[in-house]
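Student: mind looking at a prediction? Sequence and model below.
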Amino acid sequence: MLEEWIFEFLKGTGKLLLNPVFYYLFFVAAFLGVSRVKRERKDFSVRVENAYFELRQFLPLGLLAGLVVSIVMVGAGFVIPIETIVFTASLTFLWSFTAKVRWMSPVYTLGFAFFATMFAIEQNWLLPSFAQSAVDLDSSIFPSIAVLLALLVIAEGFLIIKNGRKGTSPKLVKSKRGQTIGIHESKRIWMVPVFLLIPGQVLQLPFEWWPVIPIGGETYSLILAPFSIGFYQRIQGTLPKEATALLGQRIAVFGVLLLLIASAGYWYPLAAIGAVALAIIGREFISLRQRLAEDQAPFYFSKRNQGITVLGVVPDSPADKMSLQVGEVVTKVNGVKIQDEKGFYEALQKNGAHCKLEVLDVNGQVRFVQRALYEGDHHELGLLFVQDEKKWDSEAV
C-alpha cells in the first residue's frame, strides 16, 4: 500500500508539468516584474527591486501553503471532480486577460468553477470522456469543493501577511487637486500546488497507465493541481506593512468562517453553495472596504513643510545599509535643515565623503544615522521621495 501511495504521489507530481497553467503563471509573474520596473523608471528614473523580484516570491511560500492544504484534502478524503479542475484552469486564463491580477484568486477561479460544475451536471453537458467524474459522484463533491476553496482563501490571507508586504512598489500619482503624491502598490501572484484526490476511473480511458488507489471500496487517483492567488493593493493612507498585514488578517479570518460553513455542507448541502457564494461576495466586499478606506484617508506620502518623507529605498544602496525605512522623514542632512528633494541633494554635496542624517522615524522618535560614502554609491543614497520632475538614471535592471 505504501509503495502505491509513493508511486501515485510521483505520478501526480508529474502531471503538474503537463498543466499549461503551471507555465502560464510563471509568465504572469515575470510580466508583473517587467511592468513594475518600467513604471518605477518612469516615475523615479530608477527601479527599486529588479525585474525578477516577483518571480522570486512566486513559489516558496506557495509550496508551504499547498502542502498544508494537500494534507487536509487528502487526509480527510475529500474528492474533487476533474472537470472542476479543468474549469478552474480555464477561468485562470480567462480572468488574466482582464488585466486585474486579483481576479486570478481562488474565489474567482475555483468559486466560479464550482457553479460551472453544477451547471454542467444540471444541463448534462457532453463533457470529454476524461471529465465525466461529477456525473457519477453524489452531492458530496460540492462540499469538498467548498472546503478546498475555504482552505485556499486561508492560504491567500497567509501569503498576504507573510509576503504581500515585501517589496511594495512606490508610485507617483496626482491627487484630485492636481498635486503629486506618493502611494505604494503591492501587485503579486503566487502559485499554490495542491494534491487532490480525483476518481480513478475517470482517467482509465485516455490514461490507462494511471495507477488508482482503493479507498472505501472506490478507486481514486492523485493529481497535483496548480492554483493561482493574485493580489493587488493600493496604499496611500498608511505604512505599506501595516496595510497589507491588516488585509491579510481579514482574509484569513474570512477563510476560517468559510471553512466552517463549507464543512456544514456535508449535512446541509445548501451550505456548500452558500459558502461559495459568500466567498465571492465577501471577498469583493473586503476589497471594496479597503479601497474606500484608502481613498478617504489623508495622504501619508506627500510633501511636508519640514523634511521629506521616504517613499522608497533602493536595496543594497547606502540608505538601505543605514537601515532607513519607508515612511521615515529626513529632517536634516549634514546639519542642514531640508524641505524638499533639491535641498536634500544640495546638502548632501556639502560633504562628498560622508553623510549624517537626522531622521524622524515612524514612531515620531528622532534618530541619527551616518555613513561614509564611496565611489560608485548611489548619488542620492538610494532614497526615493515625492517629486514633480523626472530624473534620469542609467542604472540597469
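Tutor: Structure's in. What do you need?
Student: only C-alpha atoms from now on, for both contacts and neighbour counts.
Tutor: OK.
Student: using the three-state scheme, assign residue 50.
Tutor: For residue 50, the assignment made with DSSP: H, G, I helix; E, B strand; the rest coil gives coil.
Student: which residues touch residue 211?
Tutor: Shown in contact with residue 211 (CA atoms under 8 Å, 6 or more residues apart in numbering): 4, 8, 200, 221.
Student: helix or strand for it, which one?
Tutor: Residue 211 belongs to no helix or strand when elements are defined using DSSP states H and E.
Student: check it against this one:
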Amino acid sequence: MTQIWLWELLKGTGKLFLHPLFYGFFLMAAALGVSRVKRERKNFHVRAEDAYFELRQLLPLGILIGLTISAFIVGAGIAIPFAAVLLIGAVTLLWVVLMQVKLLAPAYTVGAAFFLLIFAAGQDWNIPFIGESFSSLDEKIFPSLAVLLALLTIGEGVLIKRNAVKGTSPKLEKSKRGQTVGVHEVRRIWMIPVFLLIPGAAIEPFLPWWPVFSLGEHTFSLLVVPFAAGLHQQIQGLLPKVALRRLGSRVVVLGVLTLAVAAAGYWYPIVSITAVALAMVGREIITQTQRMKEENLPFYFSKKNDGIMIIGIIPGSPAAKMGLQAGEIVAKVNGKAVHDEAQLYEALQRNSAHCKLEVLDTAGQVRFAQRALYEGDHHELGILFVQDEKKWSSAAV
C-alpha cells in the first residue's frame, strides 16, 4: 500500500507541470515584479528589490502549506469532484489574464466556482469530454468543496502573516492637502500546490489514460492542483509589518470559522452554502475594513521635524548592512542634524570613509549605527525617503 501511495504521489506531482495555471502564475508574478520596479524607479530613480523578487516568493512557503492541506484532505478521504477543479481553474485563469491580484484570494476563486457548481449540478449540457462531470454531481460534494475553501483561506492568512511582510514596496503619493507622502504597497501572488483525491469515475470518461487506484470499494485519481492566493493592499497609517500581520491573523480566524461551519455540512449539506458565503463576504469585509481604517489614519511615512523618515532600504546597501529599517528616522549623520537629502549628502561628505548615524527606532528610542564606507557605496547609503516636492515631480514625469 505504501508503494502505491508513493507512486501515485510521484505521478500526481509530475502532472503539475502539465497544468496551464502553473505557468500562468509564474508569468503573473514576473509581470508584477516588472511593474513594481518601473514604479519604484519612477518615484526614487532606483528600485528596492529586483524584478525577480515576486517570482522568488511564489512557491517556497506555498509548497509547505500545500503539503499540509494535502495531508489533511487525503488523510480524511475528502474527494473533490473534477468539475469543481475545472471551474476553479477557469475562474482563476480569468483573474490571472485580467491581472486582478486581489480576486485570486481563495474565497473568491473557490467561492465563485462553488456557486457555479450549484447552478451546473445535474445539468446535461452535452459539452464534449467534460459534460458528464457536471451531470453526475450530487449534493454530497458541496461540503468537501467548502472544507477545501476553508483550508486554503487559513493558508492564505499564514502567507500574509509570514511572507507579505517581506519586501513591501515603497511608493510616493500626494495627500489630500497636496503634500508628498509615502505609503507601502503589496501586490503579490502565491502558488499553493495541493494533492486532491478525484473520484476515478469522474475523470476516466475523457482522460482514460489517467492513473487511478482503489480505496475500499471506490476508485480515485491523485491530482496536484495549483491554487492561487493573491494580495493587493496599500498601507499608509501603520508600519507594513504591523498592518499585514493583523490582516493575516484576521484571515486565519475567518478560515477557522469557515472550517467549523463547513464541517457541519456533512450532516446538513445546505450549511455548506452558509460556509462559502461566510468566507466570501467575510474576506471582503476584512479588506474593506482594513482600507477604511488606513484611510482614517494619518500618513505614517511623511516628513518629520526630527530627521529623515526612512520609507525603504535598498537590499545590500550600507543602510541595509547597518540594520536600518523602514519607519525609523535618521536624526543625525556624523554628528550633524539632517532633515532632507541635501543635508544627508553634505553630512556624509564630512567623512567619506566612515559614517555614524543617530537613529530613532520605531519605538522612539535612540540608537547608533556606524559603518566604514567604500568606493562604490550608494551616495545616500541606500536610504529611500519621502523626497522633496521638486525631486518627486521630476521623477513622475
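Tutor: That came in fine, so what should we check first? Note that this is a predicted model, so its numbers are computed, not measured.
Student: among the contacts of residue 211 of structure 1, the buried ones, what's the PyMOL command?
Tutor: In PyMOL, this line selects whichever of these come out buried by 16 or more other CA atoms under 10 Å:
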select buried, resi 8+200+221
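Student: ok, so of the contacts of residue 211 of structure 1, who is nearest residue 99 of structure 1?
Tutor: residue 221 (34.8 Å; CA to CA).
Student: and that closest one, that one's in a helix?
Tutor: No. Residue 221 of structure 1 sits outside any helix when classified using three-state DSSP, being strand.
Student: quick one: it and residue 197 touch, right?
Tutor: Yes. Using CA atoms under 8 Å, residue 221 of structure 1 is in contact with residue 197, at 5.7 Å.
Student: re the thing from before, from the contacts of residue 211 of structure 1, pick the one nearest residue 283 of structure 1.
Tutor: Proximity of the contacts of residue 211 of structure 1 to residue 283 of structure 1, judged by CA to CA, is greatest for residue 221, which lies at 31.8 Å.
Student: now which residue in structure 2 aligns to that closest one?
Tutor: Under the alignment (TM-score structural alignment), residue 221 of structure 1 pairs with residue 221 in structure 2.
Student: same question for residue 240 of structure 1.
Tutor: That one, residue 240 of structure 1, aligns with residue 240 by TM-score structural alignment.
Student: quick one: contacts for that match?
Tutor: 165, 168, 184.
Student: got the buried residues for the helix or strand hosting the last one?
Tutor: To tie it back to what came earlier, the one meant is residue 184 of structure 2. Using DSSP H and E, residue 184 of structure 2 sits in strand 180-199. For strand 180-199 of structure 2, a neighbour-count test (16+ other CA under 10 Å) marks 180-199 as buried.
Student: average distance between stretch 27-40 of structure 1 and structure 2?
Tutor: With mean CA distance after the TM-score superposition for structure 1, stretch 27-40 of structure 1 departs from structure 2 by a mean of 0.5 Å once superposed.
Student: between the contacts of residue 240 of structure 2, which is nearest residue 52 of structure 2?
Tutor: For the contacts of residue 240 of structure 2, the nearest to residue 52 of structure 2 is residue 168 (13.8 Å; CA to CA).
Student: how many other residues sit next to the closest one?
Tutor: Each residue near residue 168 of structure 2 was counted by other CA atoms under 10 Å, and the total is 24.
Student: please apply the same query to residue 66 of structure 2.
Tutor: 24.
Student: over to the one 10 residues further on?
Tutor: Here the count is done by other CA under 10 Å, and residue 76 of structure 2 has 9 residues near it.
Student: circling back to that earlier point, farthest pair within the contacts of residue 211 of structure 1?
Tutor: 4 and 200 (13.3 Å).
Student: look up the residues that both of those two are in contact with.
Tutor: Common neighbours of residue 4 of structure 1 and residue 200 (CA under 8 Å, 6+ apart) are 211, 213.
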